[in-house]
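A.B. asks: Can you look at this prediction? I've put the sequence above it.
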Amino acid sequence: MNLVLILLAVIAFIVIATSKFKLHPFLTLILASFIAAFAYGLPSSDIAKTITTGFGGILGYIGLVIVLGTIIGTILEKSGAAITMADVVIKVLGQRFPTLTMSIIGYLVSIPVFCDSGFVILNSLKQSMANRMKVSSVSMSVALATGLYATHTFVPPTPGPIAAAGNLGLESNLGLVIGVGVFVAAVAALAGMLWANRFANVEPDGEGAEELKQHVEDFESLKAAYGTLPSPAKAFAPIFVPILLICLGSIANFPSKPLGTDGLFDLLVFLGQPVNALMIGLLLSLLLLKGSNKIKEFSERISQGLVVAAPILLITGAGGAFGAVLKATEIGTFLGSSLSALGIGIFMPFIVAAALKSAQGSSTVALVATSALVAPMLGDIGLASDMGRVLTVMAIGAGAMTVSHANDSFFWVVTQFSRMSVKQAYKAQTMATLVQGVTAMILVYLLSLVLL
């Protein structure tokens, strides 16, 4: 029982330090690693080595993937590729299903671009479509936000799901994580869109709401600010080609070897490794550079991407250190056997991630910390297989979206740009993320019944 009390105390420390005292999650997780190591009685001579090995181990597997994915996302964001993606979806779906259109746009854009940035980029498009189609901007805002949020928490190469996959030993099986994540995220996005439709006749009631009644030309001026927008092929290629290569590499690696074992197999296995696939995506993103001095522009985009990636790398590494300390103790075996007796299995990662998310606000921190926490006990709760680990990532992702409220930066981005009051945003956006998380978790549970 003392093992559990220590763990609860460490989790409470993480929550209080990040939410109440606003301590950076990187330092919080490192301190939590030391606290747990001393509390569990690890030999003092081994503590530093355990923490540094855990920190470097996870980044050795997944660090480059996070950096490359973030740089690609930065180039897509700055080049106007996100606007091109949105235009393509509008042309395909037309204007008959406005909230569905916004949800799909968000779903696609947030695979390479962070959901906060994605909402800012697409806000003018959202408002333009709302005015043009005479649909409530509250409904359109929630549809866009929940579409962005779905792939942000489930689909690599978004850093949170990648870090969780790395902590759970799936760094060489990201194709499977992507395949399942795309499906789970689609259902979560659909749930968010259906919730958004409840607000089809509700107008924003926050400060500056009347300013939203502006002319449709706003989106056209946004497009003009980007200059010549990239073609659809150039816009989609840097993200979807790597995803396709990673998935093909995973298929080639299936035990049945469906694609043979000759030269094609070797090629697909090489190209399907996440670092190699994302390097190809980075090369494809060079086609999006428009300045006269492309080398200089490329260097600037790399610098901007590294600034975004740095805190994510540090948090991910700190999560790996925390996980390494827990793996060195008996807590995993004890909790695993105890939870097996309770029979909550796949729901346990969801509950932990939801508690962390609701308490401290960051989905990425919830994904990293929860995956580090549950990794040592997967065998004891029957989730040690590859599919079990993948579904654990999905369960953690579902928890990491439950719920987005006042301590989450994304909540404030949606609220402020949509001119919703806090009360209205809780009813519309926060409840939407609750619906998304619970729906996704129910789906993950049903998948576990079929696939495990």
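C.D. replies: Now that the structure is in, tell me what you want to look at.

A.B. asks: going forward, measure contacts and count neighbours with C-alpha atoms only.
C.D. replies: Noted.

A.B. asks: dump the residue contacts of Met85.
C.D. replies: Going by CA atoms under 8 Å, 6 or more residues apart in numbering, Met85 touches 105, 108-109, 232, 235-236.

A.B. asks: Secondary structure element holding it?
C.D. replies: According to DSSP states H and E, Met85 maps onto helix 81-93.

A.B. asks: who wins for neighbours among the contacts of Met85?
C.D. replies: Neighbour counts for those (other CA atoms under 10 Å) peak at Val109, which has 30 neighbours.

A.B. asks: so how far is Arg389 from Asn131?
C.D. replies: Note on Asn131: its distance to Arg389, by CA to CA, to the nearest Å, is 44 Å.

A.B. asks: Neighbour count for those two, which is higher?
C.D. replies: Higher neighbour count among Asn131 and Arg389: Arg389, with 25 against 17, using other CA under 10 Å.

A.B. asks: Which neighbouring elements make contact with the host helix or strand of that one?
C.D. replies: Here Arg389 sits within helix 386-400, counting by DSSP H and E. Judged by 3 or more CA pairs under 8 Å, 6 or more residues apart in numbering; DSSP states H and E, the packing partners of helix 386-400 are helix 137-154, helix 159-167, helix 174-196, helix 347-360, helix 363-374, helix 431-451.

A.B. asks: Identify all contacting residues around the following helix or strand past the longest one.
C.D. replies: The C-terminal neighbour of helix 174-196 among helices and strands, as given by DSSP H and E, is helix 217-225. The contact list for helix 217-225 (CA under 8 Å, 6+ apart) reads 80, 83, 124-125, 128, 229.

A.B. asks: ok, those residues vs Ser45, which is closest?
C.D. replies: Among the contacts of helix 217-225, Gly80 lies closest to Ser45 (CA to CA), at 52.4 Å.

A.B. asks: which residues does that closest one contact?
C.D. replies: Neighbours of Gly80 in contact, by CA under 8 Å, 6+ apart: 223, 226, 229-230.

A.B. asks: now for the helices and strands packed on helix 386-400, which one comes closest to Thr53?
C.D. replies: Nearest of those (CA to CA): helix 159-167, 13.0 Å.

A.B. asks: Could you tell me the angle between that closest one and helix 386-400?
C.D. replies: Using axes from the mean of the first three to the mean of the last three CA atoms, to 10 degrees, the inter-axis angle of helix 159-167 relative to helix 386-400 is 140 degrees.

A.B. asks: Distance from the chain centre to helix 159-167, please.
C.D. replies: Relative to the centre of its chain, helix 159-167 is centred 9 Å away, using CA atoms, centre = their mean, to the nearest Å.

A.B. asks: and the angle for that helix with helix 174-196?
C.D. replies: Relative orientation of helix 159-167 and helix 174-196, computed by the same axes, to 10 degrees: 140 degrees.

A.B. asks: How about residues contacting helix 159-167?
C.D. replies: Helix 159-167 is contacted by residues 58, 61-62, 66, 69-70, 152-156, 171, 174, 177, 312, 316, 320, 323, 363-365, 367-368, 371-372, 375, 389-390, 393, 397 when judged by CA under 8 Å, 6+ apart.

A.B. asks: Put this next to the previous one:
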Amino acid sequence: MDDSSMLLNAFFVIASILAIILLTSRWKFNVFASLFSVSFVLALLTIPMPKVIDLLKVSFGNTMGGIAFVIIFGTVIAICMEKSGAVRSIASHILNFTGKRRAKQATALTGFIPGLTIFCDTGFIILSGIAKNFSAQSKTAMPLMAAILGCSLYAAHCLIPTHPGALGAAVELDANIGYLVVFGILFAIPGAIAAYFWATLMSKGQNFEPAKEETTIVSEDLTKLPSFKASLLPILLPLLLISISTLFSALGLKTGSVAEIIHFLGNPVIALLIGAIIGLTLFKKKGKESLSEVIEEAIGKAGPILIITASGGMFGSIIRETGVGGALGELLSGASVSLLVPFILAALLKTAQGSSTVAALTTAGIVTPILTHLGLDSEMGRVFTVLALGAGSAVVSHANDSYFWVVTKFSDIEVDQSLRVFTTSTFVMGVVMFICIWVTSLFIL
């Protein structure tokens, strides 16, 4: 491809990204329709016409195949945790353990633990009543509690591949999902801690009020809820199985009957299936019809997520097919930018159009062809690339992000309060996560 054709393709790619930003953020057009229409037009402009339809189908299908079961089973776990009262059980036990004086810490733990598998927006809707209860009991400002809960959920959402952005990027980059789960949890922790302290700082000296009405969620009879241990099991067991499998791989234990069983059980699909089955057992004295309703609701909620994520993967594949990524890699060859590229690209896309998932998937499509030039074309290089773009996809959540409005509206706080505390905390969180990722990469890559 000559230079003029490459420049034209680069123009089309930039224009397509801007088109998605305008369609989804400014004009509030449906995300799937935006991704598909822009992907289709970009393919027609940059790829030989006979290849267009096959590329659209194959790229969409490959992404769907890589994420479908994980997303569906993860959603089943989320619905089971909500409907059975397991999330309320976790929150109640955490508050009883920490006491009202440590309600902020209780809120952070209440968000982070379920957030390992539950999507951030769903998790916040489920837990917002608990956060209000914590705020009312401890007389802690509600904007602060909302930011702590929102960021605790959000840190896990952006880094751990039980969530669509990180998972779709991992599939696009062919990164080891087991390593991503382990490292994602490790790096999400300092991000959530940084957001906690920043939100506390931004709330000082402000005339913020605690929640006015104390709900009865935390004070309800715990004997009617699943036990604390049983409530944790659907979340922690899948992550434990994946982590053990990853440890076996790191130690070179890949053959033999025991290792094969461990790797089978630690496959993310099987691990989350086990978590989903355990989640269904949380329902006491529920008939087949009730359990069937839970599964149907989970599939209904997972459907839009699957379609949008697969569409984002399709868009990224078309960008890769244009050859623009390779040309960018040649320009960056020799530059000591490494993980900064996926982080900055994802941060810019997230800030501009609002969706962390779209930002992560689009960035993955751009950086995949340039991994060699960035010195990241290795197993751990791909893992850290996904982590870096995941951290970037957290920067920042503001008015063009649906999650921002979930945090604001379900907390009954003002927009300017949410911007001051929650939005700035997402910026600090994403930057801190990236710094931790980058420093660690200096010793591993």
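C.D. replies: Received the coordinates, thanks. Keep in mind it's a predicted model, so treat the numbers as computed, not measured.

A.B. asks: thinking again about what came up before, so which of the helices and strands packed on helix 386-400 of structure 1 comes closest to Lys296 of structure 1?
C.D. replies: Nearest to Lys296 of structure 1 among those is helix 159-167; the distance by CA to CA comes to 26.1 Å.

A.B. asks: What residues in structure 2 pair up with the closest one?
C.D. replies: Counting by TM-score structural alignment, helix 159-167 of structure 1 pairs with residues 164-172 of structure 2.

A.B. asks: cool, and stretch 320-339 of structure 1?
C.D. replies: The aligned range for stretch 320-339 of structure 1 in structure 2 is 313-332, by TM-score structural alignment.

A.B. asks: And the helices in the stretch 201-350 of structure 1?
C.D. replies: Here the stretch 201-350 of structure 1 has its helices, by DSSP state H, counting those that start in this stretch, at 217-225, 232-252, 263-271, 274-285, 294-327, 331-342, 347-360.

A.B. asks: can you pull the contacts of Leu253 of structure 2?
C.D. replies: Taking CA under 8 Å, 6+ apart, one finds Ala259 in contact with Leu253 of structure 2.

A.B. asks: so what's the closest residue to Leu273 of structure 2 other than its chain neighbours up against?
C.D. replies: Leaving aside its sequence neighbours, Leu273 of structure 2 sits nearest to Phe73 (CA to CA, 6 or more residues apart in numbering; 5.7 Å). For Phe73 of structure 2, the contacting residues are 269, 272-273, 275-276, by CA under 8 Å, 6+ apart.

A.B. asks: mind putting the residues you listed in TSV, neighbour count and distance to Thr426 of structure 2 included?
C.D. replies: What follows is those, written out as TSV (neighbours: other CA atoms under 10 Å; distance: CA to CA, whole Å):
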residue	neighbour count	distance to Thr426 of structure 2
Val269	23	30
Leu272	31	28
Leu273	22	31
Gly275	24	29
Ala276	25	30
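
A.B. asks: Closest one of the residues you listed to Leu291 of structure 2?
C.D. replies: The closest of the contacts of Phe73 of structure 2 to Leu291 of structure 2 turns out to be Ala276 (CA to CA; 11.4 Å).

A.B. asks: sorry, back to before: output the contacts of Phe73 of structure 2 in TSV; the columns should cover distance to Ser411 of structure 2.
C.D. replies: Converted to TSV, those look like this (distance: CA to CA, whole Å):
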residue	distance to Ser411 of structure 2
Val269	34
Leu272	30
Leu273	33
Gly275	30
Ala276	29
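
A.B. asks: related to what we said a few turns ago, aligned against structure 1, show me the partner of the residue nearest to Leu273 of structure 2.
C.D. replies: In structure 1, Phe73 of structure 2 lines up with Leu68, judged by TM-score structural alignment.

A.B. asks: same check, this time on Ser152 of structure 2
C.D. replies: Taking TM-score structural alignment, Ser152 of structure 2 has Gly147 as its aligned residue in structure 1.

A.B. asks: go on, Trp198 of structure 2?
C.D. replies: Aligned by TM-score structural alignment, Trp198 of structure 2 pairs with Trp195 of structure 1.

A.B. asks: what's the answer for Ser37 of structure 2, then?
C.D. replies: By TM-score structural alignment, Ser37 of structure 2 lines up with Leu31.

A.B. asks: Its match: how many residues sit nearby?
C.D. replies: A count of nearby residues for Leu31 of structure 1, using other CA under 10 Å, gives 17.

A.B. asks: what helix or strand is it on?
C.D. replies: helix 25-39.

A.B. asks: With structure 2 overlaid, how far apart is the helix or strand that comes right after that helix on average?
C.D. replies: Per DSSP H and E, the first helix or strand lying C-terminal to helix 25-39 of structure 1 is helix 44-79. Helix 44-79 of structure 1 differs from its equivalent in structure 2 by a mean of 1.2 Å after superposition (mean CA distance after the TM-score superposition for structure 1).

A.B. asks: Show me which residues of helix 44-79 of structure 1 are buried.
C.D. replies: For helix 44-79 of structure 1, burial by neighbour count (16 or more other CA atoms under 10 Å) applies to 47-48, 50-59, 61-77, 79.

A.B. asks: chain center to it: distance?
C.D. replies: 15 Å.

A.B. asks: Then stretch 162-174 of structure 2?
C.D. replies: 9 Å.

A.B. asks: next one: stretch 184-197 of structure 1
C.D. replies: That offset, for stretch 184-197 of structure 1, works out to 16 Å (CA atoms, centre = their mean).

A.B. asks: Then stretch 19-33 of structure 1?
C.D. replies: The chain centroid and the centroid of stretch 19-33 of structure 1 are separated by 20 Å under CA atoms, centre = their mean.

A.B. asks: Check stretch 358-374 of structure 2 too.
C.D. replies: 17 Å.

A.B. asks: what's that stretch aligned against in structure 1?
C.D. replies: Using TM-score structural alignment, stretch 358-374 of structure 2 pairs with 365-381 in structure 1.

A.B. asks: Straight-line length of that stretch, end to end?
C.D. replies: Termini of stretch 365-381 of structure 1 sit 23 Å apart (CA to CA).

A.B. asks: count of neighbours near the aligned partner of Val307 of structure 1 in structure 2?
C.D. replies: Using TM-score structural alignment, the equivalent of Val307 of structure 1 in structure 2 is Gly300. Residues lying near Gly300 of structure 2 (other CA under 10 Å) number 13.

A.B. asks: any idea how far Glu293 of structure 2 is from Gly300 of structure 2?
C.D. replies: Gly300 of structure 2 sits 10 Å away from Glu293 of structure 2, taking CA to CA as the criterion.

A.B. asks: ok now do Gly375 of structure 2, which residues does it touch?
C.D. replies: Listed by CA under 8 Å, 6+ apart, the contact set of Gly375 of structure 2 reads 338, 381.
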